[in-house]
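Asker: From the sequence below, what's the structure:
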Amino acid sequence: MELHDENPFKIRSYQSALISLERGDEDIMVLSEDELVKIQGVGKSIVEAIRQLKETDTFPLLEELLNKTPEGILEVLQIKGLGPKKVKTLWEELGITSTHELMEACQSGKVAKIKGFGEKTQTTIIQNLEFTASNSGKWLYADIAKMIGQLEETFTIMARGAELAVVGDFARQLEIITEAEFLIASEELATVKANLKAMESIEWILLESGPRTLRGKLKEIDLRVSIHFCSKEDFLWKKLSLSAAPLHLDSLVDGQESIAQKLQKKNYSSEAEFFSINGLQYIPTEMREGFGEIELAKENKIPELLTDKDLKGILHNHSTYSDGKHSLRQMAEYCRDLGYEYLGISDHSKTAFYAGGLEVEKILKQHQEIDELNKEMAPFRIFKGIESDILSDGKLDYENNVLASFDFIVSSVHSILNMDINRATSRLITAIENPYTTILGHPTGRLLLRRQGYPIDHKAIIDACAANNVVIEINANPWRLDLDWRWVRYAMDQGVKLSINPDAHEMDGYADMKYGVLVGRKGGLTKEMTLNAMSVDEIANYFGSRLEKVKAKI
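Answerer: Reported below is the predicted structural model:
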C-alpha cells in the first residue's frame, strides 16, 4: 500500500489493526466476525479481509496490489535499508524492478545521483545486496531442523534394514546449515538408490553425483541434499568422518597421524572406543570443529557440558509493558509451569520508544505488580530487570537512582549500528564499566542471514567483562545466537559467566532456550559458568550482593 501511494489513513488503519491482532492471544482464523470487531483497530474492512483470507488464502486488495507490482519489486523490498518510498523512487526514475537491475545501477553509479540517495546509501545497498546473495541457500539451524527430521524419517522408510545417520554441519549443530547430509549403510545399495531416485520431492543432480554419493536439491525450499552410501562394515568410521569438520579431521593426535588417518584404521567398535584407544577423552559431536578440542581431549579437560535441565530460570524477557505479546502474569505463570524457578523480566528502556520503552511511571507500576505476583506465586520469583539501551556514547538509559531500583540490568545496543570496530568496542566497554550493568546483551547485534553484526574486539570486550564482573549473554533467539560459540571458551577462561537468554517477546519464545544451550555446548560451556543455572536463592543472593557493592561505591 505504501509502495503504491494508497491513502495514508487506510495504511495507518491496517498498521493499527496488525499491532492489535499480533498482540492478541487468539488465532484470528477461528474468531467469529463479532469477536474480531471487538478487537481495537479492527473495523469492517479488516474483518472483510480476514473473511476472504479464511475462504481463499488471499483478499481482493492484496491481489490488486500484487497485480500491479512487478514480481522483482517484492525482492527489492526485502533488501535491508530500502523502504517502500525509496523502492518506488528507484522503480519510477531508473526502471528498477529486480535486485539484479538494482546491483547494476549501483555499480554504474546511477543510484548515487538520485535525490535522497547519495554515495553512502549506494555503497550500503551494494553491501546489503552482496550479503543477501551470499546467504542464498543457507538456513538457520532452527528453521531447518524439522525438515531434516522429516527427511530422516522418509529415508529410514525407503531404506529399510539399513543403518542411517544425519551427518555434516547439522550433526554438529552449526548455527547456519547449507546442506542436509545423510549416511546410509546397506548391503543392497542398488535397491536403496533406486527408491531414493524415485522421490518426487527432490530434484537429483546426477552430474554432481557418483557411485558413493547422491546429490540433489529439495524442490520445496532452496536446500541442497547429499546422501552418502557405504557398506555396514564401514558405517562407523564413515559416520565419524562425515560428522566432523575438516579442521578436526586434520588435527594431529600424536604428532604423526591425524584424526582422519586414525579413523581409517577401523580398529574400534564404537565412537567411545575410537577416542579411548587414541588416548583422547570422548569429544561430543558438536565440539568436533578443530577448535582446540583435540588438545583439551589429550589432557582430559573437556568438561561436562551444560544441558537444558541445568537451567533453573529464564532471564531477558519482554511483556506487554513494552513490545511483548503476553502480560507479565502470563509470562510468569507459563515460565513457572515449564518447571523453572524464576523469571527475569527486562522490558525495553525509554529510549527504545519504537518498542514501547518504559518511562519511570511505567517502571513503578511494573515493580508494584511484580511485588504482588511474587507474594502470590512464591516460591517462584520474578526478578525486576530492564533491557537498557546502550546510548551512542556508551551510557545507559535512566539516572542512577532508577537503575538502582532493578535487580539486574541487561545492557544492549539497538541503535546506530553502523560503527567501526573501534567505536563499537569503546561504546560497549563504556557500558560494561557502568557498575549497574549486570549482563551484556547480544554483544554484536547480529541477525543471522539478515544483518551482519557490528565489528567488535571480542577479546577486549570479554576482558572488560572479566574486570567488571559482567555476565555475557548468549542470546538464544535463532536469529541471534550471540555471543558466538567460538568465543565461549575464551570467556570461561577469563572467569566470565554466560547467561542463556531467549529474549522472549511471547510465551512461545521460551522454547528458544534449547538453541542457546546448543551454542553453549559447542563452545564447551559448563553448568558452573552459566548464570541462570543458579537456583532461585543463589541468583537472588548474586543479584543482591552485587547491587549492595554498587550502591556502596556510588
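
Asker: going forward, measure contacts and count neighbours with C-alpha atoms only.
Answerer: OK.

Asker: Spell out the secondary structure type for the spatially most central residue of the chain.
Answerer: Nearest to the mean C-alpha position of the chain, counting by Cα atoms, centre = their mean, stands residue 478 at 2.0 Å. Counting by DSSP: H, G, I helix; E, B strand; the rest coil, the backbone at residue 478 sits in coil.

Asker: Go ahead and confirm it touches residue 139.
Answerer: No - with contact defined as Cα atoms under 8 Å, residue 478 does not reach residue 139; the gap is 10.6 Å.

Asker: Helices of the stretch 101-250 of the chain, residue ranges please.
Answerer: Ranges of helices in the stretch 101-250 of the chain, per DSSP state H, counting those that start in this stretch, are 118-134, 141-158, 168-171, 189-197, 235-242, 246-250.

Asker: looking at the ones you listed, which is closest to residue 389?
Answerer: helix 118-134 (24.6 Å; Cα to Cα).

Asker: which parts of the closest one are buried?
Answerer: Buried residues in helix 118-134, counted by 16 or more other Cα atoms under 10 Å: 121-123, 125-126, 128-129, 131-132.

Asker: Could you report the separation of the residue nearest to the centre of the chain from residue 179?
Answerer: 18 Å (Cα to Cα, to the nearest Å).

Asker: so what's the closest residue in space to residue 253 that isn't next to it in sequence up against?
Answerer: Excluding its sequence neighbours, the residue lying closest to residue 253 (Cα to Cα, 6 or more residues apart in numbering) is residue 259, at 6.3 Å. When contacts are counted by Cα atoms under 8 Å, 6 or more residues apart in numbering, residue 259 is found next to 248-253.

Asker: One more sequence to fold, the one below, so I can look at both together:
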Amino acid sequence: MENKPIARKLRLLSQLMELHEENPFKIKSLANAAFKVDKLPFPAAGKTFAELEKVDGIGKSTAGKIIELLEKGTITEMEDLLAKTPEGVVEMMGIKGIGPKKVAIIWKDLGIENIGELYYACNENRLVEAKGFGLKTQEDIRNVIEFNMASHGKFLYAKVEQEAKDFLEQLKGIFPDGLIEFAGEFRRYCEIIDKLIVVLGCRDQEIAFTTLVQSEVMREVEPDKNHVKGKLANGLKVEVVCVEKRYFYKKLFEQTGDDEHVKDVLSKTVEPIDQPESEDLIYRKSGLEYVQPELREGTTFIERAETNKLPQLVNHADLKGTLHNHSTWSDGINTVEEMALYCRDELKLEYLGMCDHSKSAFYAKGLTIERVLQQQEEIDHLNKKLDGFHIFKGIESDILYDGSLDYPDEILKKFDFIVASVHSILKMDEEKATSRLIKAIENPYTTILGHPTGRLLLSRNGYPINYKKVIDACAANNVVIEINANPLRLDLDWRWHQYALEKGVWLSINPDAHRKEGFLDMYYGILVARKGGLYKERCLNALSLQEIGKFFSQKTSVVRG
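Answerer: You can find the predicted model right below:
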C-alpha cells in the first residue's frame, strides 16, 4: 500500500473521531500524522513499528494503526466508528467546504443521512437554520453536489433546460434557414437526461456538417458520419444529427420516440414513408392519431391512437390552485400572506393550500398542536381579508413508523385537507414500506398521499413499495396521489400515472413550495404529468375553487359523520 491511501485512511479515521466527538487532542494528532505520511520521502510500507514510531509527527499510537492497516487491510478503531455511522454521512464528509463538525450538525440536528437529502435541504433553504451555516455555505454545498452529479453524466431536466434552449438558439443563428428541433429524451420531457439530441435539416447536408464541426457551439467536437457529437459547457453530451431538409421530419420522428415506439408505429404503415412533410403525416399513414412527443415511450398510447382516444393532456392553464406548500410557520421562506398574494396576483390562481410540516418534523420547525391552532386563526383572518381568493387549512402530516399520522383525531379533523408523507425511517423492505403507506391511506383523515416513494432523483432511490397495492388502496379509500412537482422528486413516477387513472384515482400536481418562486415548479409537474398521460378531469388542482371546496367537504363530512 502506497503512502497516499494510508494517509487517506488515517484522515478518514480522524474525521470519524471528530464526527463522534472523541478526544480533540487525539483527533488533531492523527490528522497531523495523516498529513505527514502523505509527504514522507520514503514508503511507509515495509518499515517496522520501531522505525515508524521514530518518524517525527507519527508516534507510537499512529505507528500501530499503520502497521495494523498494512497487515490486516483495515483499522479496528475505524471499522467500529464506521459501524456507528450511516454510509451516506461518511460520503458527506467528502464534500468540499464542510468538515466533520458541520456534518455532525447536518446529521444529528437536521436528521439528514445522505447527500441526496442534503441537496434537497439546500433547495428548501433548511441549512441556514442550523448553527454555523449561512446562505453562502448552503449555496457552496449545493454547487459542489451539482458538480458531482454532472460528473456522472446524468442531469435533471430542470438543470439543463435553459442551457439546452440557449444551444438551440445558437444553432438557429448559425443556420437561419434550417429546420432545427430537439429530439430524444429532452423532447420527451424525461426527468433525467443523459444526452441532448438535436435534428438539423439543411439544404446541403455536407456543408451544414462542416460548418457545425468548425463552429464553437460545442466542446470536444467529434464528427461521426452525419452526426456531430460534443458537450455543452455544463458537461452534458450533445449529438446533432444533420440531414437534408426533405428527410427532416422522418429523422425527427425516428430520433424522438424510444426504439419500441418508433418500431411499432412504422410497422403499421402500408407504404414506405420516405420524405414526409410532417410527423403528423407519419402517424396518419400508420392509421394513428398524432402522438405528442412526451407520450412516445413504448406502445402504451399507440392502441388509443388507433381509435382516436388519446387523452387531452393537462396544461398549465388548466390549474386553478396549488396545494402542499410551506410558509415561515415551518421551514418556508415567505409568510402565508406573501404566498397567498403571489398566487392570487402573480399566478392568477383561485386558491392556496397551506401544508406546513407536522410536529414530528422537528428539523423543519414542525407545528405543535398549539401552533396549528395559531396558524389556523391567522388563515381565518386572511380569508376575510383577501378578495377573490381562498386559503385552505392543510398540514403535511408525517407518516410514522407504524403508518399512523402524528396528530390525534381531534386535531386532524380541524384541517380542510391533509397531505400524508413519509420523511423518516426510509430503510424498510417492500412489504413493511407498503403496509406502512396503506395504513396511512386508510386513515379517514388522509386526503392526499404525498411524494409516495420519497425519492430524490440522482441522489436517493425511493423506498421500495408495491405500487399496485398502494394505488389500489388509494382508489378504495378515495385518497388522491400527489405528483410532487419539485424537479428533484417528480414523485409519483410518471410510469404509474396510467395505472392510477385506470383505477379512478385523482392526481394532484403539487409544487411543495417553500418560497414564492417554488410555485414555478408546477411547470415541471405539468411536464411529467403530461408524460404520464394526465388530463384535467382527473387533476385535483384543476378543479375550480367551488369544486375543490366541495371535494374537501365531501371527504371531511364522511369522516365527521
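
Asker: After superposition, what's the TM-score here?
Answerer: After superposition, the two chains reach a TM-score (TM-score structural alignment, normalised by the length of the first structure) of 0.77; 462 aligned residues with a Cα RMSD of 3.4 Å.

Asker: Tell me the one of the contacts of residue 259 of the first structure nearest residue 213 of the first structure?
Answerer: Closest approach to residue 213 of the first structure among the contacts of residue 259 of the first structure (Cα to Cα): residue 249, at 19.9 Å.

Asker: What is the aligned counterpart of the closest one in the second structure?
Answerer: When the second structure is aligned by TM-score structural alignment, residue 249 of the first structure is paired with residue 262.

Asker: Give me the number of neighbouring residues for that match.
Answerer: Here the number of neighbours of residue 262 of the second structure (other Cα atoms under 10 Å) works out to 18.

Asker: Likewise for residue 143 of the first structure?
Answerer: Other residues lying near residue 143 of the first structure total 13 when counted by other Cα under 10 Å.

Asker: and what of residue 158 of the second structure?
Answerer: Using other Cα under 10 Å, residue 158 of the second structure has 18 neighbouring residues.

Asker: Please name the nearest non-neighbouring residue to whichever residue in the first structure pairs up with it.
Answerer: Matched by TM-score structural alignment, residue 158 of the second structure corresponds to residue 142 in the first structure. Spatial nearest neighbour of residue 142 of the first structure, chain neighbours left out: residue 478 (6.2 Å); criterion: Cα to Cα, 6+ apart.

Asker: Which residue in the second structure aligns with that neighbour?
Answerer: Aligning on TM-score structural alignment places residue 478 of the first structure opposite residue 487 in the second structure.

Asker: What distance do you get for that match to residue 166 of the second structure?
Answerer: 20 Å.

Asker: And for residue 448 of the second structure?
Answerer: The gap separating residue 448 of the second structure from residue 166 of the second structure is 38 Å, by Cα to Cα.

Asker: More neighbours: these two, which one.
Answerer: residue 448 (26 against 12).

Asker: could you point out which element follows the lengthiest strand in the first structure?
Answerer: Scanning the first structure for the longest strand, with DSSP state E as the assignment, gives strand 381-389. Counting by DSSP states H and E, the element after strand 381-389 of the first structure in chain order, helix or strand, is helix 400-403.

Asker: Average separation of whichever helix or strand comes after that following helix from the aligned part of the second structure, please.
Answerer: Next along the chain after helix 400-403 of the first structure, taking DSSP H and E as the criterion, comes strand 408-412. Mean deviation of strand 408-412 of the first structure relative to the second structure after superposition (mean Cα distance after the TM-score superposition for the first structure): 0.2 Å.

Asker: For strand 408-412 of the first structure, name the packing helices and strands.
Answerer: Using 3 or more Cα pairs under 8 Å, 6 or more residues apart in numbering; DSSP states H and E, the elements in contact with strand 408-412 of the first structure are strand 381-389, strand 439-440.
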